[in-house]
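Student: structure for this input, please:
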Amino acid sequence: MRVLLVEDDRMISDATGQALRDAAYAVDCVSDGGAAQLSVNTHQYDVILLDLGLPRLDGFHVLRHLRDHKIATPVLILTARDSLEDRVRGLDAGADDYLIKPFEMDELLARMRAVIRRHGGNSSPVMSNGAIRLDPSTREMEFERTSQRLSAREFSLMQSLLLRPGAILSRQDLEDRIYGWNEEVESNAVEYLIHSIRKKFGNAVIKNVRGLGWMVSKEK
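Tutor: Sure, this is the predicted structure:
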């Protein structure tokens, strides 16, 4: 999944961004409201982590821009502003959740999983197409009575496919969801990950559509 982290404190941005990458997210980082607006206008994200006290345009302005332009991407506000007025204002402006700094990464990751579930209309914490079960909290995957823990990249690929079972995702689609801006991508990186997952679970777990990409079957 791809995350936009909007944070002007370099230390917080670096630490949070690395923790998110370790948790299998592709992360793009920007440090001001103008860059945030440009990013959401030109890229698709699964969730946005938004500070309020930003240079150029503050977080409330960015949030209004998103909702005024019908961009429904889940937004989780990360801020040191802990007043009731700011919390109410943020949620009423269209934020999906509000987390006060300093925060624990485990809580941030749990809240991200929750808002992504709600956005996808899924109440279950486990992703499934009927045949595959994927637990985002542990990266455990089960298929045909085989259960194994995936690597961060493997998990990110399977999560992307299970978000849209039955849809064919191209190499570029998957690269966009697995890798952030500054991450070098080998030409065969997606094929290598798919080979690794098939080695664990068998070739039937991911279907190849020749010349188009890959998919997992729709729920039965």
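Student: drop to CA atoms for contacts and neighbour counts, all remaining ones
Tutor: Will do.
Student: longest helix of this protein, counting residues only.
Tutor: helix 105-119 (DSSP state H).
Student: how about the strands in the chain?
Tutor: 2-6, 26-30, 47-50, 75-79, 97-100, 127-128, 132-135, 140-143, 146-149, 207-209, 213-215 (DSSP state E).
Student: mean neighbour count added to those strands, as CSV?
Tutor: Listed next are the strands of the chain as CSV, based on neighbours: other C-alpha atoms under 10 Å:
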stretch, mean neighbour count
strand 2-6, 24
strand 26-30, 23
strand 47-50, 24
strand 75-79, 24
strand 97-100, 19
strand 127-128, 19
strand 132-135, 20
strand 140-143, 18
strand 146-149, 14
strand 207-209, 14
strand 213-215, 20
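Student: ok now stretch 174-188, how far from the chain's centre?
Tutor: 14 Å (C-alpha atoms, centre = their mean, to the nearest Å).
Student: I should have written stretch 79-96 there, sorry.
Tutor: How far stretch 79-96 lies from its chain's middle: 22 Å, per C-alpha atoms, centre = their mean.
Student: and what of stretch 95-103?
Tutor: Worked out by C-alpha atoms, centre = their mean, stretch 95-103 lies 16 Å from the chain centre.
Student: how about this one, so we can line them up?
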Amino acid sequence: MKILLIEDDAVIGDAIKSSLEKADYLVEWAKNGLEGEIALTDSQFEAVILDLGLPKKHGLDILKNLRSKKNQFPVLIISANENIDNKILGLDLGADDYLAKPFELQELHARLRAVIRRTNQSADNVIQFGPLSFNIKDRKFLAQNKELSLSKRELNLLELFMLKNNRSISKENLLEKLYSWDEDVSENAIEVYIHRVRAKLKPFGVEIINRRGLGYSLGLQTP
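Tutor: Here you go, the predicted model:
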């Protein structure tokens, strides 16, 4: 799962990025408002963690511009400004949650999971597809009650398919969501990971289907 962190404080940003990466998130870190806006234009994310008091462009301006373009992915505001008017304005502009600094990283993780869960209309932490289940909180896949052994990139790939609720994802979108903007990768890299994940899903009757002209999605093998 690819997360955009827009935070100018080096200490806070590094702590958030490191903790999320340990939880197997792919994190792109923009260190000012302008970098954040460029990243939102160039890449696709499952969620955004947004500071407000940013240099070069204020976080509320980024949020307002984002929602004006009908981008609906979840936004979690983090800010040292606990003024109630700021909180109300941020939520009214389209933020999904507001977390005041300082905070515990465990709470940040929990709130991030919650806004992602709400966006994907999952009533609990588990998403199901046939014999395959994904626990958003633990970030683990089970197939017929057996945990799948997946590399970080394989986990992120399969997670994308589960969160898309069986909608097709183009190869270009997969590249954007699985890699940072500064990583030099080819479309063949996606093929390699799709092949590996296919092999791990096959014994459980789940497959990755290539829908010509549309992209890839999960499917169930017919008997």
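Student: hang on, the earlier thing: how close does the longest helix of the first structure sit to the second structure?
Tutor: Once fitted to the second structure, helix 105-119 of the first structure is off its aligned match by 1.3 Å on average (mean C-alpha distance after the TM-score superposition for the first structure).
Student: orientation of that helix relative to strand 2-6 in degrees?
Tutor: 120 degrees (axes from the mean of the first three to the mean of the last three C-alpha atoms, to 10 degrees).
Student: share the number of residues neighbouring residue 12 of the second structure, please.
Tutor: 12 (other C-alpha atoms under 10 Å).
Student: so what corresponds to it in the first structure?
Tutor: Aligning on TM-score structural alignment places residue 12 of the second structure opposite residue 12 in the first structure.
Student: quick one: residues contacting that match.
Tutor: With contact set as C-alpha atoms under 8 Å, 6 or more residues apart in numbering, residue 12 of the first structure has no partners.
Student: contacts only, for residue 130 of the second structure.
Tutor: 206, 220.
Student: just to revisit the earlier point, how much space between the match of residue 12 of the second structure and residue 106 of the first structure?
Tutor: 15 Å (C-alpha to C-alpha, to the nearest Å).
Student: which stretches in the first structure count as helices?
Tutor: Using DSSP H, helices in the first structure cover 10-22, 33-42, 59-68, 84-92, 105-119, 152-163, 171-178, 189-201.
Student: got the angle between the fifth one and helix 10-22?
Tutor: Angle between the axes of helix 105-119 of the first structure and helix 10-22 is 60 degrees (criterion: the same axes, to 10 degrees).
Student: for the third one, same thing?
Tutor: What separates the directions of helix 59-68 of the first structure and helix 10-22 is an angle of 40 degrees, with the same axes, to 10 degrees.
Student: what about helix 59-68 of the first structure, how far off from the second structure?
Tutor: Its aligned residues in the second structure lie a mean 1.4 Å from helix 59-68 of the first structure after superposition (mean C-alpha distance after the TM-score superposition for the first structure).
Student: which elements pack onto that helix?
Tutor: helix 33-42 (3 or more C-alpha pairs under 8 Å, 6 or more residues apart in numbering; DSSP states H and E).
Student: so which bit of the second structure is the helix it packs on matched to?
Tutor: Taking TM-score structural alignment, helix 33-42 of the first structure hits residues 33-42 over in the second structure.
Student: just to revisit the earlier point, tell me what the longest helix of the first structure is packed against?
Tutor: helix 10-22, strand 97-100.
Student: and stretch 94-106 of the second structure, how far out from the chain's middle?
Tutor: Taking C-alpha atoms, centre = their mean, the mean C-alpha location of stretch 94-106 of the second structure is offset from the chain mean by 16 Å.
Student: any idea how far apart the tips of it sit?
Tutor: One end of stretch 94-106 of the second structure to the other measures 24 Å (C-alpha to C-alpha).
Student: please state the offset of stretch 62-80 of the first structure from the chain centre?
Tutor: Computed by C-alpha atoms, centre = their mean, the chain-centroid distance of stretch 62-80 of the first structure equals 15 Å.
Student: likewise stretch 193-206 of the first structure?
Tutor: Here stretch 193-206 of the first structure is found 22 Å from its chain centre; the criterion is C-alpha atoms, centre = their mean.
Student: hmm, back to that, winner for burial among the helices and strands packed on helix 105-119 of the first structure?
Tutor: With neighbours taken as mean count of other C-alpha atoms under 10 Å, those reach their highest mean count in strand 97-100, at a mean of 19.
Student: any residues touching that strand, and which ones?
Tutor: Contacts of strand 97-100 of the first structure (C-alpha under 8 Å, 6+ apart): 75-82, 87, 90-91, 108, 111, 115.
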